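Visitor: sequence? don't have it. structure:
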């Protein structure tokens, strides 16, 4: 499965100052890991985003957000976010803050 290369570039630009940032191909996309824990991935249809499981339901009320379903099961602590290379940085940045915070907390 291909992923949105331009979206991955945008994520890289927004996350570049994050300490311990690495990239790895995962889940058919390009994942960005913080301290070895996946925070976010660019896929062919948006973002896979790690979130605090306690905040997940509230965050899922955003019109851009939906559940991440894998093998028929909804994964707690993860959301799928509708985004592409044209999504404004002001829209992406708050999602990335949640993702980085959740990735750091998972270690």
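Guide: Arrived safely, thanks for sending. In this text, all values refer to a predicted model and were calculated from it rather than measured experimentally.

Visitor: okay, CA-based contacts and neighbour counts for the rest of this
Guide: Fine.

Visitor: Determine the number of other residues adjacent to residue 70.
Guide: By other Cα atoms under 10 Å, the residues close to residue 70 number 9.

Visitor: one more structure, for comparison:
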């Protein structure tokens, strides 16, 4: 299954105004970067948000959020938000802002 292009179009405006914004198709989905750091991804019908280790457990406790990765290789610091958690623009914006808040703590990649 390809990634949800409508979700990608809804996410892009919340990120495109940030300095260093870029996007790239990856692993059958879409990835959004800020200053070279992976921030948000669209995988199938879900959004993958880079929240960092400190906010990871709290993110997983939220409705419609699951672990990103496989049982063998969980991607700690990354949360997968399912479609029911992304039904409206305020919800999408809130998750994007969480990803941005974490990525802004990282040094730019060259």
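Guide: Looks like it arrived, so ask away. Worth saying up front: this structure is predicted, and the values here are computed from it rather than measured.

Visitor: and residue 3 of structure 1, what element?
Guide: Following DSSP states H and E, one finds residue 3 of structure 1 outside all helices and strands.

Visitor: Can you tell me what it aligns to in structure 2?
Guide: Using TM-score structural alignment, the equivalent of residue 3 of structure 1 in structure 2 is residue 3.

Visitor: Just the residues contacting the host helix or strand of residue 91 of structure 1, thanks.
Guide: Using DSSP H and E, residue 91 of structure 1 sits within helix 89-106. Helix 89-106 of structure 1 is contacted from outside by 14, 33-35, 37-40, 49-52, using Cα atoms under 8 Å, 6 or more residues apart in numbering.

Visitor: now swap in stretch 56-71 of structure 2 and tell me
Guide: Contacting residues not belonging to stretch 56-71 of structure 2 are listed as 48, 51, 74-85 [Cα under 8 Å, 6+ apart].

Visitor: what about 7 Å?
Guide: Stretch 56-71 of structure 2 is contacted from outside by 74-82, 84-85, using Cα atoms under 7 Å, 6 or more residues apart in numbering.

Visitor: Okay, helices next: where are they in structure 1?
Guide: 5-15, 56-59, 89-106 (DSSP state H).
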